[in-house]
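Asks: What would the 3D arrangement of this be:
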Amino acid sequence: MLHDHKDTTLACPCGSNKPFSFCCEPAIEGHKPAPTAEALMRSRYTAFVLGAVDYLIKTTLQAHRQPDDAALIAEQIKATTWTGLKIISTEAGQADDQKGVVEFIAHFETAEQIADLHERSNFEKHDNHWYYVDGKVEILPKE
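Replies: Predicted coordinates for the structure are as follows:
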């Protein structure tokens, strides 16, 4: 469990303004797959916030997984505090689509910088589950 189930009003870190228990938690805990590419992207952002490494690997397309992903993601999670998410746009990625694109900005802080991660992510659906494929990433330092 990722949080105290007695507090169902805990806001989801993804910025949806929904309670975590009704937003990203069901996907992260494996109870209900994300229904859209955007929902998967939001749940992956939340997984980074919460340190849910297994979920991040499980929701990456198998062909794009690397043997050292878990260690790299765990190291990144320790060094990064995610402070907000803004969805810029989505292309396709709905429940009846097989592919989708989500463009977003994720705000973060590390010991070295405060910055935004601007990404245009590609997603594919296989066997009724959405997966992260890859993305074009740009780090925008804040001054």
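
Asks: alpha carbons only for contacts and neighbour counts from here, please
Replies: Will do.

Asks: so where do the helices sit in the chain?
Replies: In the chain, the helices defined using DSSP state H lie at 25-28, 37-50, 53-58, 69-79.

Asks: Tabulate those (CSV), appending distance to Ile88.
Replies: As requested, the helices of the chain are exported to CSV (distance: least, Cα to Cα, whole Å):
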stretch, distance to Ile88
helix 25-28, 22
helix 37-50, 11
helix 53-58, 21
helix 69-79, 23
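
Asks: For the comparison step, fold the sequence that follows:
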Amino acid sequence: MSTPCPCGPGSYHSCCEPYHAGKKSAPTPEALMRSRYSAFVLKLWDYLIATHHPSHLHGLTQTLLAEGPHPQWRGLTVHDSQFDNLSGEVFFTAWYRDDDRLDGMCERSSFVFEQGQWFYTQGKQYAPKLPGRNDPCVCGSGKKLKQCCLGK
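Replies: Prediction:
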């Protein structure tokens, strides 16, 4: 049985693993953002540094990324994605549990295409719109939120 990909669609083997393993580069900003979310879930700090544009690292290192605490990632919602040949943006919410409550990191991320691959540059964060208790769970289980990640 295949392992589900943390970013949502399909199995990890056919979704984000080829990017994480360096077998291929993400073809779009959304694919890169999804693979970066999965890298956060899987704690693949080297991948996060490698896909972050060098001029936008501002001292960020694998060591800093590895410092905790780390939230319990629950799911990813992509609200919008657009790009042209050289730049792109992805608007998303990464859902997590922290301090026994559900929360989300809502961000409009910017990307550039250089040297034949996409790089994350920076993001602007917004307050997440939390789903209602009876809405589908953010983890994709198919259950209502109150019966899944809200209660765990």
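
Asks: Out of the helices of structure 1, which is the most enclosed?
Replies: Of those, the one with the most neighbours on average (mean count of other Cα atoms under 10 Å) is helix 37-50, at a mean of 24.

Asks: next one: that one to chain centre, how far?
Replies: 2 Å (Cα atoms, centre = their mean, to the nearest Å).

Asks: In structure 2, which residue range corresponds to it?
Replies: The aligned range for helix 37-50 of structure 1 in structure 2 is 29-42, by TM-score structural alignment.

Asks: count of neighbours near Tyr96 of structure 2?
Replies: Residues lying near Tyr96 of structure 2 (other Cα atoms under 10 Å) number 21.

Asks: Would you mind stating the distance between His31 of structure 1 and Phe104 of structure 1?
Replies: To Phe104 of structure 1, His31 of structure 1 is 25 Å away according to Cα to Cα, to the nearest Å.

Asks: of these two, who's got more company?
Replies: Neighbours were counted for His31 of structure 1 and for Phe104 using other Cα under 10 Å; Phe104 has more, 22 against 9.

Asks: The residue nearest the centre of structure 1: what's its closest spatial neighbour, skipping adjacent residues?
Replies: When structure 1 is reduced to its mean C-alpha position, the nearest residue by Cα atoms, centre = their mean turns out to be Arg44, at 1.8 Å. Excluding its sequence neighbours, the residue lying closest to Arg44 of structure 1 (Cα to Cα, 6 or more residues apart in numbering) is Leu56, at 6.1 Å.

Asks: how about the nearest residue to Leu44 of structure 2, chain neighbours excluded?
Replies: Nearest non-adjacent residue to Leu44 of structure 2, counting by Cα to Cα, 6+ apart: His20, 8.0 Å away.

Asks: Quick check: Trp130 of structure 1 touching Met41?
Replies: No. Judged on Cα atoms under 8 Å, Trp130 of structure 1 makes no contact with Met41 at a distance of 9.4 Å.

Asks: measure the counterpart of Ala71 of structure 1 in structure 2 to Pro6 of structure 2 for me?
Replies: Aligned by TM-score structural alignment, Ala71 of structure 1 pairs with Thr63 of structure 2. The gap separating Thr63 of structure 2 from Pro6 of structure 2 is 22 Å, by Cα to Cα.
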